[in-house]
Structure formats: C-alpha cells, structure tokens
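Chemist: Take a look and give me a structure for this.
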Amino acid sequence: MHYLLLIYRNEAELGHMTADDRKKMTGEYGAYTQSIIQSGHFKAGDGLQPTTTATTVRVRDGKILTTDGPFAETREQLAGYYLVDAKDLDTALGLAARIPGARTGSVEVRPVMVYDN
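Modeler: Prediction:
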C-alpha cells in the first residue's frame, strides 16, 4: 500500500539555522532518502519551496479565485513529502519516525486512496 508522509516544520526556524546546521540537515535527509530507496520503500519525494511562493486556488460559483500563500495560518508549514510503499500502517509509521524533520516538526502519515477502474 502507498502512504504519503507529509513533513511539517516551522519555516522561520530554517532562517535561524547556521550554514553548518543546514548542511547537516541536508546530509541527514540524503542518508534517509538513500536508506528508503535501498529498502524498496521509496516511490517519490521532494522538499517544497517556502509558503511565500504558494498560491491557493478555489472555485466559487464557477469563478477561479487565487490567494497568495497557503490555505491556513499554522505554526508549522508543509515542507516536503515522501510517497512510500509499505506493507502496513505500522511500517509506514516506522518510516515516518526516521525522517529527520520528525525531531523538530511533525510527519503526517496518510494512506493513498486506491480507485477501482
């Protein structure tokens, strides 16, 4: 089954990190990504640009409305994701717990819907 691991963190914390801290974090993510590629769990994943680059789209009464930024004001913002193939929720939770961002932010684990054709 596929699970989406949504990584949330406080964007403001990134601005306060030293270059060495950012380099260390990038290395940790690289190592984690390689480990789930090698284990066969990895399907896709990427980091996201800051919320200042986001645009929210809504359609109301047939009209397209756009708003700069994310949909909701929150302490933590969606920073990236991994799409993984895991045999069950417990395996997906174990993979999520190993994501470096889980130590300072949170990781939401959601099963991907399977549509019958």
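Chemist: Going by C-alpha atoms from here, please, whenever you check contacts or count neighbours.
Modeler: Noted.
Chemist: Show residues contacting the lengthiest helix in the chain.
Modeler: Criterion DSSP state H: the longest helix present in the chain is helix 19-38. When contacts are defined by CA atoms under 8 Å, 6 or more residues apart in numbering, helix 19-38 is touched by residues L14, F42, K43, R98, I99, P100.
Chemist: which secondary structure element contains the residue nearest to P111 when sequence neighbours are not counted?
Modeler: What sits nearest to P111 in space, not counting adjacent residues and going by CA to CA, 6 or more residues apart in numbering, is Y3, at 4.3 Å. According to DSSP states H and E, Y3 maps onto strand 2-9.
Chemist: Also this sequence, please, to line up against the first:
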Amino acid sequence: MTSVGKYLVMIYDDEAKWDAAEPSVTEQNHKNHQAFAEANGPALRGGGQLDGSTTATSIRSDGSGGYVVTDGTFAETKEVMGGYYIIEAADLDEALAIAKQVPSPMGGVEVRPIINGG
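Modeler: The predicted structure follows:
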C-alpha cells in the first residue's frame, strides 16, 4: 500500500526582477501557473500568491516570554517566498516531479513534507 503525504512547495522569487519585468512577463507567468494547476489538479490541495515582502510582519520570541514584532520578512534575502502550493504525492520523488513543473522564472522552489497530515 502506498502512503500518500502532503508537501509544501514554496516558490521563491527575486522581487526586483519582477518589478523590472514587462507586464507581459507577469501575465505569461499567471498563465503558466494556471496551466500548472490544470495539469496537476488531482495533486493540488491548496496554494496562493503572497503579497510583496514589504507587507510582511515578523514575530520573534524575546526569550523572556514576550515577543518582538517587526516590519519585514523573517530573514533578509534576495529571494523571498512569493507563493506556495500544497500538494499530495505518494512520496518525495513524486512531489519533486510535480514541483519541477511549478513556474518560477525569477527564482526557484523548495519542497518540504508536511508532518501530521497538514
């Protein structure tokens, strides 16, 4: 019996490249995501595009029971998480095969198993 699991596919992009791109590039990327969703519909369990990293708010423990809330992403990097898919796959190999199809022309994707069934 095959054990099916859920995986989070995080899409990382270079926002500066997207900001500099022609509108036709963004439009084509949306079409590519629609085609990805149509081709992989049975495996998709959710997903979405995130607003820009300038809208992020990070929360960190202050080590004494309180929290520090700051504007911005948790880590400052060139590429930030711009969207995600939750997929269902028989194993990591199948999840990677699906994730390789995710349009990410300005970056790449990261795949992680979701524990406890998500």
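Chemist: before we move on, the earlier item: quick check: the residue nearest to P111 of the first structure touching K87?
Modeler: No: counting by CA atoms under 8 Å, Y3 of the first structure does not reach K87; the two are 9.8 Å apart.
Chemist: More neighbours: those two, which one.
Modeler: Y3 (25 against 12; other CA atoms under 10 Å).
Chemist: Now check the more buried one against the second structure: what is it aligned to?
Modeler: Taking TM-score structural alignment, the alignment pairs Y3 of the first structure with Y7 from the second structure.
Chemist: who's in contact with that match?
Modeler: So Y7 of the second structure contacts I86, I87, E88, A89, A95, V111, R112, P113, I114 (CA under 8 Å, 6+ apart).
Chemist: Equivalent analysis for K43 of the first structure, please.
Modeler: K43 of the first structure makes contact with I37, Y82, L83, V84, D85 under the criterion CA under 8 Å, 6+ apart.
Chemist: Kindly report the same for T73 of the second structure.
Modeler: Counted by CA under 8 Å, 6+ apart, T73 of the second structure has contacts S53, T54, A56, T57, S58.
Chemist: Tell me which residue of the first structure matches up with the last one.
Modeler: Structural alignment places S58 of the second structure opposite T56 in the first structure (criterion: TM-score structural alignment).
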